[in-house]
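In: just the structure for this:
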Amino acid sequence: MTTRGRIGDDGQDERERVVISSPEEMIASVPAMLGFPPPPGSVVLVGGRMSDGGNAPVMRVDVPGLQDEDTIAPTEGELFGEPGLDGPDGESGLVGGIDPGPAQSLAEFCAREGVRSVHLIVVREDCIDGHLAAQRAMDAAAAFDYWLGLAGTEVVNAFGVEEFAAGAPWVDLFGMVRGIQLDPDATHLAAVYAFQGRSVAASRSDIDRLYLTRDPDARDSDGGDTDAAAMAGTSELVARHDSAAACLGTGERVDDDELAVIGRGLLSIDVRDEVYRNLAQRTLTDDDGRRLLWWALARRRPPKERSVALLLLGAAAYFAGSGVHANAALSAAVTADGTNSLARLMLNGLIEGIAPERLRQVAAA
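Out: The predicted structure follows:
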């Protein structure tokens, strides 16, 4: 697989290639791929081949019934459900203890996006040595294999894990193989993502809280030299934005008056779009001053300016393929300012599964 990079002078995408050659490394890389370790009750799809030759995305869903302790094995018809039959309110009903809805939804996405193959990881407590738990994990894997197969997507293999940790066991749900996980913090992918500034949180809710947090002394109304933003042109405001980012990137401070000018400047669509286009051409790295600047604006400035900063942080996460961070940032942007139409548009695109590369190529043009 490859990680997101920047678009070079020749118009080609420059990315570092990361080779994952064993189940141990693939499983250990999942927390870095998602941005957090998936909890029990999850099924993770690690994308393989796409019809266009590219890399398929990594996706996670909660599966109702996966954590249950039923003692009666479902029949095949109960486990897989009937194609085209939905439960109340148009949702797939819970059948045989496993809800086929998540598998159906991901199968539809894979068919639409041309995902040719995937690897499954089922997260279930006690699934390594517990008979009933192992059976439930195998039931979930079989349901996903069934629906993905109908969509033309091959499930290459399916693994069961109880947690993501160094030395934790994994089991092949379609075979008899077992193994021991590598350290999730020590994989090649984790190192690359850490360099790009993509940290791993303890949980999904921690990521959501990260983008909702503001400083105790954050401004709810304008202050500082905001007239300077009104008087400056687009190129000057973009230059001031970039200069402030460069200062923060080298450890210098940017005072609140300058943050006010930059925040007000980003309310100009022309300024925002130029900063957004520059981001698409050169995505963020770990110590990138733009990231520090947008975090400062998001935590300190009034709601409309905070919303634009969160939009840019969300776009950076989206371009990098971090759907969880993108969703959290863009949702927070819409919460801060319901009129932020670009944030809402990007959030809808994320939900609908628009590929990051497709969005980034358009934004960089």
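In: for the rest of this, base every contact and every neighbour count on C-alpha atoms.
Out: Noted.
In: what's the closest non-adjacent residue to residue 27?
Out: Take residue 27 and drop its neighbours on the chain: the residue closest to it by CA to CA, 6 or more residues apart in numbering is residue 181, 7.0 Å away.
In: one more, please, to line up against the first structure:
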Amino acid sequence: MTSTTTHTGTDGRVTVRISDPGELIAAVPHLLSFRPGPSVVLLNHAGAKERRILPVIRADLPDESFEPDAVRELVRRLLRHPGAGVTVVIIGCRPGHRAPPGEVPHKQLAGLLVRALDDVGRPVDHALWVPEIRAGVPWRCYLDDCPPGVLPDDRDTVMAAAMATRGWVTYDSREEMSRLLDPDDPAAIERRQRMLDAAVDRLAEAPAPEAIAAAMGHFGAEESAAHLSVVRAALARAEAGDLDLSDEDVVSLAMALSNLEVRDRCLRTAEPPGEPASNAAERLWLELVRRTPPPERAEPAVLLGYSAYRRGDCVLAGLAFDNALTARPGHRLAELLDLCLDRQIPPAALSRLSHPNGGAPMANTP
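Out: Next up is the predicted model:
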């Protein structure tokens, strides 16, 4: 019997339907964008018919004395989203945990979650345990409503192929994912810092009102038009697969994105989420995060985070907002979006930032 099927809609979107619990567990790394270590994961089934999974909520396995508090926090986060049911997946064991012979590890935690979710009207479809997410690893069910099984190779599933087709990458760990944002070359960063300092000094030599406005991220119409032109050219190159940025490219883009009007218009490049044009823009923002010195790095970092948030990759979004706040402490947009992420605001609710006046977002350019 086929337990995983795909359907390609008229808009080109691929829908993956999974009915086997083992394949649902194998989908977790792709849904999170990284392979989790010991964790408790809630898969929220957002619709009664389609059972679309949104969001995926993950937390480290808590110590036994903190399990009730951890359950309350997980349920609180889940209830920020509409849903018709939940799948609970517990991965691995916390250090020192020993399950009684014949019992599934962390049975108490699973029971607390099942009862708490049932109390708030979110029935648990499956409650599953697996020691790790690797091919051939056996999994078990806490509710005994399905026989145990063995995980498929998550890298060879239909889900993996669908994600790869969309250009999404699954990393072996959260740490590997976080290294994506590391600077590309310290010597190059220093070189570009000197170039940026010289460019900022030239701005400071402008007449006082213009210099003060530029320091606050506000520029005149002529400068804004020039900055938009720089960004549009880089986006067009990124969509063509060209992310080879010279020092001059990085500096000119950093200066363009320091124009808050231009930076805010670049939020539109996240629409529609996960499509080729918005994926290309996200790759450009990532390259700029890696290549741009602080504090200017904060602007591409917040754009990267926003794009990741809009397409549902909340882990990358959080890493990007942290990066922005490290580069420029007190960055207002990064603080706002990080607060939205912390409070589990649904990604769709952010679309007003992309087109705040209610009109349709621009296709692939700010």
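In: can you calculate the TM-score here?
Out: Superposed pair, TM-score by TM-score structural alignment, normalised by the length of the first structure: 0.78. Supporting alignment: 323 aligned residues with a CA RMSD of 3.2 Å.
In: tell me how far the residue nearest to residue 27 of the first structure lies from residue 291 of the first structure.
Out: 33 Å (CA to CA, to the nearest Å).
In: cool, residue 48 of the first structure as well?
Out: 30 Å.
In: repeat that for residue 105 of the first structure.
Out: According to CA to CA, residue 105 of the first structure and residue 291 of the first structure sit 34 Å apart.
In: of those two, which one has the most company?
Out: In this view residue 105 of the first structure and residue 291 are compared by other CA atoms under 10 Å, and residue 291 has more residues nearby, 21 against 15.
In: the more buried one maps to what in the second structure?
Out: Aligned against the second structure by TM-score structural alignment, residue 291 of the first structure finds its counterpart in residue 282.
In: these two touch, right, that match and residue 307?
Out: Yes: counting by CA atoms under 8 Å, residue 282 of the second structure does reach residue 307; the two are 6.3 Å apart.
In: how distant is stretch 257-274 of the first structure from the center of its chain?
Out: Remark: stretch 257-274 of the first structure is offset 27 Å from the chain centroid, using CA atoms, centre = their mean, to the nearest Å.
In: could you do stretch 281-288 of the second structure as well?
Out: How far stretch 281-288 of the second structure lies from its chain's middle: 14 Å, per CA atoms, centre = their mean.
In: superpose on the first structure and give me the mean offset of it.
Out: Its aligned residues in the first structure lie a mean 2.6 Å from stretch 281-288 of the second structure after superposition (mean CA distance after the TM-score superposition for the first structure).
In: and the contacts of that stretch?
Out: Here stretch 281-288 of the second structure makes contact (CA atoms under 8 Å, 6 or more residues apart in numbering) with 180-181, 234-235, 238-239, 243, 250, 269-270, 297, 300-301, 303-304, 307-308, 364.
In: could I have the buried ones of the residues you listed as ChimeraX selection syntax?
Out: Remark: buried members of the contacts of stretch 281-288 of the second structure, expressed as a ChimeraX selection using 16 or more other CA atoms under 10 Å:
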select :180,181,234,235,238,239,243,250,269,270,297,300,301,303,304,307,308,364
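In: residue 33 of the first structure matches what in the second structure?
Out: Per TM-score structural alignment, residue 33 of the first structure is aligned with residue 31.
In: counting neighbours, what do you get for its match?
Out: When neighbours are defined as other CA under 10 Å, residue 31 of the second structure has 23 of them.
In: in what helix or strand does it lie?
Out: helix 21-32 (DSSP states H and E).
In: returning to what we had before: report the separation between the match of residue 33 of the first structure and residue 220 of the second structure.
Out: Counting by CA to CA, the gap from residue 31 of the second structure to residue 220 of the second structure is 43 Å.
In: what do you get for residue 166 of the second structure?
Out: 39 Å.
In: returning to that earlier point: thought the match of residue 33 of the first structure was touching residue 58?
Out: No: Residue 31 of the second structure lies out of contact with residue 58 (CA under 8 Å); the separation is 10.7 Å.
In: list the residues that contact residue 309 of the second structure.
Out: 316-317, 341, 347.
In: now, these that are in helices?
Out: 316-317, 341 (DSSP state H).
In: out of the residues you listed, which is nearest to residue 64 of the second structure?
Out: Nearest to residue 64 of the second structure among those, counting by CA to CA, is residue 341 at 26.9 Å.
In: tell me which residues are up against stretch 38-55 of the second structure.
Out: 56-61, 78, 81-94, 132, 312.
In: and residue 258 of the second structure, how far from residue 58 of the second structure?
Out: Taking CA to CA, one finds residue 258 of the second structure at 34 Å from residue 58 of the second structure.
In: wasn't residue 54 of the second structure part of a helix?
Out: No: read with DSSP: H, G, I helix; E, B strand; the rest coil, residue 54 of the second structure is strand and lies in no helix.
In: tell me which residue of the first structure matches up with it.
Out: By TM-score structural alignment, residue 54 of the second structure lines up with residue 56.
In: ok, now residue 325 of the second structure?
Out: Match for residue 325 of the second structure (TM-score structural alignment): residue 334.
In: wait, its match touches residue 342, no?
Out: No: in this structure residue 334 of the first structure lies outside contact range of residue 342 using CA under 8 Å: 9.3 Å.
In: more crowded one of those two?
Out: Taking neighbours as other CA under 10 Å, residue 334 of the first structure and residue 342 compare with residue 334 leading, 22 against 14.
In: how about the helix or strand encompassing the more buried one: buried residues?
Out: Assigned by DSSP H and E, residue 334 of the first structure belongs to helix 323-336. Neighbour-count burial for helix 323-336 of the first structure flags 323-334, 336 (criterion: 16+ other CA under 10 Å).
In: and which of those residues is nearest residue 170 of the first structure?
Out: Closest to residue 170 of the first structure, out of all of those and judged by CA to CA, is residue 324, at 24.5 Å.
In: excluding chain neighbours, what is closest to the aligned partner of the closest one in the second structure?
Out: Here residue 324 of the first structure is matched to residue 315 in the second structure, going by TM-score structural alignment. Of all residues not flanking residue 315 of the second structure in the chain, residue 32 sits nearest, at 7.2 Å (CA to CA, 6+ apart).
In: what's near enough to touch the one you found?
Out: 56, 170, 313, 315.
In: quick check: the gap between the residue nearest to the first one when sequence neighbours are not counted and residue 86 of the second structure.
Out: Computed as CA to CA, 6+ apart, the closest residue to residue 56 of the second structure that is not its neighbour in sequence is residue 43, at 4.9 Å. Here the distance between residue 43 of the second structure and residue 86 of the second structure works out to 6 Å (CA to CA).
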